[in-house]
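J.: What follows is a protein structure lacking sequence information:
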């Protein structure tokens, strides 16, 4: 039988891999981004307008601060400020929304870091929330001003905060089912704990008598004891 190729077809030359030219470059597989450390709370980057607005709200309250006050502190005209923010409510939202969004993401990471251990999960969540209120105290305290938002914007913010509450509640429920935590009402317990953490922003001051580390440890222990967590879970926070 003839080995001649059929009409219209050509025989492919065989390539000896030992004598072939350099191989084509291989595209490397994408490398996963390094995991974010949820315990790291870097300073919040704010624009000059938001920085001065936060300081003014802290000193005088939302209703006690006018757009003109903020513009004067920044050193710009009121029309220039309105170029960046439609109104005073938009400035408040510009402070609240990124803060609660970032906090929720850190809480998710903290919970994931605990794996299937609900005790460690609650401990991590408590620590994460306390790190927020002791490192972003002014922003955390601003949570009290949500009553000044319009109904739509207030509900939008509350829904984002509710997601954090649900992380706490779900973790407590898992602990109760596993018989490692005790709570008559995980829903009410989660709400009470979130309120307890939030209240720290009212009085805590960086550089004050009690350090952020001490306050965080104390409140994590209180949270764990409120649900009868095993003593071993408290040890890392007991000085």
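T.: Now that the structure is in, tell me what you want to look at. All figures in this text were calculated on a predicted structure; none of them were measured in a lab. Numbering: from 1, shown residues only.
J.: Every contact and neighbour count from this point should use C-alpha atoms.
T.: Fine.
J.: Can you show me the helices along this protein?
T.: Listed in chain order, the helices found in the chain under DSSP state H are 48-60, 67-74, 78-84, 88-112, 118-135, 137-141, 151-177, 186-203, 212-225, 231-234.
J.: Check these for me and report the most buried one.
T.: Ranked by mean neighbour count under mean count of other C-alpha atoms under 10 Å, those are led by helix 118-135, which reaches a mean of 25.
J.: so how far is that one from its chain's centroid?
T.: Taking the mean of its C-alpha atoms, helix 118-135 sits 11 Å from the chain's own mean (C-alpha atoms, centre = their mean, to the nearest Å).
J.: who touches it?
T.: With C-alpha atoms under 8 Å, 6 or more residues apart in numbering as the test, helix 118-135 has contacts from 38-39, 41, 43, 103, 106-107, 110-115, 140-141, 168, 171-172, 174-175, 180-181, 197-198, 200-201, 204-206, 212, 216-217, 219-220, 223-224, 229-230, 233.
J.: So for residue 32, which of the helices of the chain sits nearest?
T.: Proximity to residue 32 (C-alpha to C-alpha) singles out helix 88-112 among those, at 15.7 Å.
J.: quick one, the closest one and helix 67-74 angle?
T.: Computed by axes from the mean of the first three to the mean of the last three C-alpha atoms, to 10 degrees, the angle separating helix 88-112 from helix 67-74 equals 70 degrees.
J.: one more structure, for comparison:
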């Protein structure tokens, strides 16, 4: 579970309540406040710098002063959106790993599936998070990078544990772990829920690729 958001972004504690087993696989519509949902739509379509506060307010059916009542700046909207994105991602990854139990192979399969599902079902949020890091103010950027590093460490630690246990044969566990995470994140740039490749088939294919990257020992 990540820490609550720092003050100044218009957000309060957004940590989710404890979820039942398997809930990390469950996705409905993103539960975003109306201003953040409007900002997400605009940022995904036009980019942060191509979007005005007035346009976000219009999409949210608010006046500009009304929007500022909730979020004092366009930057606070971006930060609030990315903080919620990372809170959700990290919580799902941690839940998946915990449910998998202590075996590195099962943990690996679980975290890969979780990352893939997130980048399919939260595609726009993940896309904005990946492309707009350059737009973050200096006071928040280190925190956001810290969230991303925390997610990468989860994958790193599992791959190193798998190598130590003899389950994975890669000679380059750090590089393999980063390649696995990059592959999962990349799904947000091309996957469509109504496309020819369904979520379960994508997970099956990419799990095979991820296992190949770490040198999964089949016998």
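T.: Cool, got the structure. Because the structure is a prediction, the values reported are computed rather than measured.
J.: where does the TM-score land?
T.: Superposed pair, TM-score by TM-score structural alignment, normalised by the length of structure 2: 0.86. Supporting alignment: 201 aligned residues with a C-alpha RMSD of 1.7 Å.
J.: quick revisit: nearest to residue 33 of structure 1, of the helices of structure 1?
T.: In terms of C-alpha to C-alpha, the element of the helices of structure 1 nearest to residue 33 of structure 1 is helix 88-112, at 14.2 Å.
J.: Turn the helices of structure 1 into TSV, including distance to residue 34 of structure 1.
T.: TSV is the format used below for the helices of structure 1 (distance: least, C-alpha to C-alpha, whole Å):
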stretch	distance to residue 34 of structure 1
helix 48-60	30
helix 67-74	37
helix 78-84	34
helix 88-112	13
helix 118-135	19
helix 137-141	27
helix 151-177	24
helix 186-203	29
helix 212-225	26
helix 231-234	28
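J.: Once you drop chain neighbours, what's closest to residue 101 of structure 2?
T.: residue 107 (6.8 Å; C-alpha to C-alpha, 6 or more residues apart in numbering).
J.: which residue lines up with the one you found in structure 1?
T.: Applying TM-score structural alignment, one finds that residue 107 of structure 2 aligns to residue 121 in structure 1.
J.: what's stretch 156-171 of structure 2 aligned against in structure 1?
T.: Using TM-score structural alignment, stretch 156-171 of structure 2 pairs with 169-184 in structure 1.
J.: How far away from the center of its chain is that stretch?
T.: Its chain's average C-alpha position is 23 Å from that of stretch 169-184 of structure 1, according to C-alpha atoms, centre = their mean.
J.: What's residue 144 of structure 2 aligned with over in structure 1?
T.: Aligning on TM-score structural alignment places residue 144 of structure 2 opposite residue 157 in structure 1.
J.: Now its match: closest residue in space that isn't a chain neighbour?
T.: Spatially, and ignoring its direct neighbours in sequence, residue 157 of structure 1 is nearest to residue 97 (7.0 Å; C-alpha to C-alpha, 6+ apart).
J.: coming back round to it: please list all residues in contact with the match of residue 144 of structure 2.
T.: By C-alpha under 8 Å, 6+ apart, residue 157 of structure 1 lies in contact with 96, 97, 146.
J.: next one: residue 173 of structure 1
T.: Contact analysis of residue 173 of structure 1 by C-alpha under 8 Å, 6+ apart lists residue 186.
J.: ditto for residue 37 of structure 2
T.: Counting by C-alpha under 8 Å, 6+ apart, residue 37 of structure 2 touches residue 60.
J.: just the one 4 residues further on next, same as before
T.: Contacts here follow C-alpha under 8 Å, 6+ apart; on that basis residue 41 of structure 2 touches residue 124.
J.: Going by the alignment, it corresponds to which residue in structure 1?
T.: When structure 1 is aligned by TM-score structural alignment, residue 41 of structure 2 is paired with residue 55.
J.: can you pull the contacts of the residue nearest to the spatial centre of structure 1?
T.: Nearest to the mean C-alpha position of structure 1, counting by C-alpha atoms, centre = their mean, stands residue 103 at 2.1 Å. Contact analysis of residue 103 of structure 1 by C-alpha under 8 Å, 6+ apart lists 129, 132.
J.: Which residue in structure 2 aligns with it?
T.: Checking TM-score structural alignment: residue 103 of structure 1 goes with residue 89.
J.: Kindly provide the distance from residue 70 of structure 2 to residue 53 of structure 2.
T.: Counting by C-alpha to C-alpha, to the nearest Å, the gap from residue 70 of structure 2 to residue 53 of structure 2 is 13 Å.
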